[in-house]
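Visitor: can't give you the sequence, but here's the structure:
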């Protein structure tokens, strides 16, 4: 089947809408999963007055604009982060479709559907992990472990789905997770405190399973560099991230439902007593960012690295 310009345009628009709809669900997961709540029931409601949202209130991005960022019943503010997550997911979904189904990629449009579906699941997991880690400093195994297994199984069943062979996938998981595990052990041995948690270890293994062992060094370098830049910016501005919220009962918290953090929280003034070296910054968002950079820009990254170091 050959692409026509109209089919290409409409399918990209569908991918954008698909991403926006799932972005709305990702907001639910980000809010409820750490709180130990079901992501299915009850239906979406205002966290302040508990009023159930009407269908048109749930329209991604537009619903927030229609409500002017406030609950229709109690007028409590609705964080701008909700439409931003929806918009981010929509843009990345459309970009993923363009990457896979572009005529330049040599893909039959029907053949691009399976890779798109699986890679969208991977992409979505990175979005959810990012915001949960920012809010709670936790990377949920409920997301990373199934995605780790799915990445390896997908590569084993059909290499064309992820573009990574099963040997590359398994080796990527082992090398990626192994390096983070080693860093955790060495850091603890040197400073007698944990520098990273087990969630980072499993997340890096997940990234290696989906993107292959060739991505590992870039992801570690890019994540560390971008994390350092973010830390310097916060330090210079005299700010730090809000304190992490307390997870729900399924996460070792109390039996009562916690109050998840306000997604609109901004950085607060003040630095830890130890200064720059003692700043706490979640590493998961930077691993996710580096993974997305490899997913979308792998050919350019390989070409650039070869040009710089390959002669």
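Guide: That came through fine. Computed from a predicted structure; not experimentally measured. Numbering: from 1, shown residues only.
Visitor: from here on, just use CA atoms for contacts and neighbour counts.
Guide: OK.
Visitor: and for residue 79, the neighbour number?
Guide: 15 (other CA atoms under 10 Å).
Visitor: pretty sure it is in a strand, no?
Guide: No - judged by DSSP: H, G, I helix; E, B strand; the rest coil, residue 79 forms no part of a strand; its state is coil.
Visitor: that one contacts residue 67, doesn't it?
Guide: No - the pair residue 79 and residue 67 fails to qualify as a contact (CA atoms under 8 Å) at a distance of 11.7 Å.
Visitor: please, which helix or strand holds the residue lying closest to residue 93 once chain neighbours are set aside?
Guide: Here the nearest residue to residue 93 in space, its sequence neighbours aside, is residue 19; by CA to CA, 6 or more residues apart in numbering that works out to 5.1 Å. Taking DSSP states H and E as the definition, residue 19 sits inside helix 5-32.
Visitor: another structure for you, compare them:
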């Protein structure tokens, strides 16, 4: 059993790291308007096409000692870090949900969130192709998962409606926050992409966990933003990407959302 567990752990991490390698491609090429399919991975300076061993996630970077084998241009350490983090996330999801359709769904969801977070950090944008496709995939996956679970058609329809409600609620709430925040601050308080990301989160998580995700994102964002202002890293008027905080809130919700809500309702409604 230990051997089987070790083998499964290796396979899951390797799969996650490979997805992380593709996420690196998406994060670099999508904002630049380049194809994410072709050309194959290559050095951005000398345009040398990477070989099979050079393309191995994490290990390829270590083997090359962080430099292009041909022109010796340094390769940013972010690439293997993204691959390793994606592999770790895949492992955490697998350990939490085991061999299940839920695991596959959360792998897809987390991959989308990681790509969006990195793009937001780099460009302060959340590309429509990713948020919109993520929303559609979330709705489709919810239906497919319901059928796999052999739920009655009325239950499938109910789950779909909850996902649609979550998506609509997400874009309404964050559009409202952006509007009133802009009026209060006298400048744009939130980008349009954040509302679209919230709609995607609602499609995947449903309205209840969307609200929890939004609360966690705001709490963490306020804490980190306030700390950065206090330390002089950011000014009060300086913009800060909110997408990574939404993604972090969603990740916490995936693993601990039910427990957090249970504790919350026990504190608020102790008699129930």
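Guide: Noted; the coordinates are in hand. Computed from a prediction, not measured in an experiment: that's the story for all the values here.
Visitor: return the list of helices and strands in contact with the helix holding residue 19 of structure 1.
Guide: Packed against helix 5-32 of structure 1, as judged by 3 or more CA pairs under 8 Å, 6 or more residues apart in numbering; DSSP states H and E, are the following elements: helix 81-101, helix 113-136.
Visitor: my guess is residue 73 of structure 2 meets residue 47, correct?
Guide: No - under the criterion of CA under 8 Å, residue 73 of structure 2 makes no contact with residue 47, lying 11.1 Å away.
Visitor: and those two? which has more neighbours close in?
Guide: Between residue 73 of structure 2 and residue 47, residue 73 has the larger neighbour count (other CA under 10 Å), namely 14 against 11.
Visitor: which residue in structure 1 aligns with that one?
Guide: If you follow residue 73 of structure 2 across to structure 1 using TM-score structural alignment, you land on residue 76.
Visitor: touching, its match and residue 70? I think so.
Guide: Yes - with contact defined as CA under 8 Å, residue 76 of structure 1 reaches residue 70; the gap is 5.4 Å.
Visitor: in stretch 52-65 of structure 1, which residues are buried?
Guide: Of the residues in stretch 52-65 of structure 1, those buried under the neighbour-count criterion (16 or more other CA atoms under 10 Å) are 57, 58, 59, 60, 61, 63, 64.
Visitor: which one in structure 2 is aligned with residue 181 of structure 1?
Guide: Counting by TM-score structural alignment, which is the criterion used here, residue 181 of structure 1 corresponds to residue 175 in structure 2.
Visitor: that match against residue 193, yeah?
Guide: No - counting by CA under 8 Å, no contact exists between residue 175 of structure 2 and residue 193, whose distance comes to 9.8 Å.
Visitor: quick one, what contacts residue 213 of structure 2?
Guide: 246, 249, 250, 252, 253 (CA atoms under 8 Å, 6 or more residues apart in numbering).
Visitor: now residue 234 of structure 2: closest residue in space that isn't a chain neighbour?
Guide: When the adjacent residues along the chain are set aside, residue 234 of structure 2 lies closest to residue 228, with 5.4 Å between them (CA to CA, 6+ apart).
Visitor: and that neighbour, what element?
Guide: In the assignment (DSSP H and E), residue 228 of structure 2 maps to helix 192-230.
Visitor: with structure 1 overlaid, how far apart is that helix on average?
Guide: After superposition onto structure 1, the average distance of helix 192-230 of structure 2 to its aligned residues comes to 1.3 Å, using mean CA distance after the TM-score superposition for structure 1.
Visitor: tell me which residues in that helix are buried?
Guide: Of the residues in helix 192-230 of structure 2, those buried by neighbour count under the rule 16+ other CA under 10 Å are 192-207, 209-214, 216-218, 221, 225-226.
Visitor: quick check: residue 129 of structure 1 vs residue 16 of structure 1, distance?
Guide: Here the distance between residue 129 of structure 1 and residue 16 of structure 1 works out to 21 Å (CA to CA, to the nearest Å).
Visitor: so if I had to pick from those two, which one is more boxed in?
Guide: Set side by side, residue 129 of structure 1 and residue 16 give different neighbour counts by other CA under 10 Å, the larger being at residue 129 (27 against 23).
Visitor: that one contacts residue 286, correct?
Guide: No - using CA under 8 Å, residue 129 of structure 1 makes no contact with residue 286, being 10.6 Å away.
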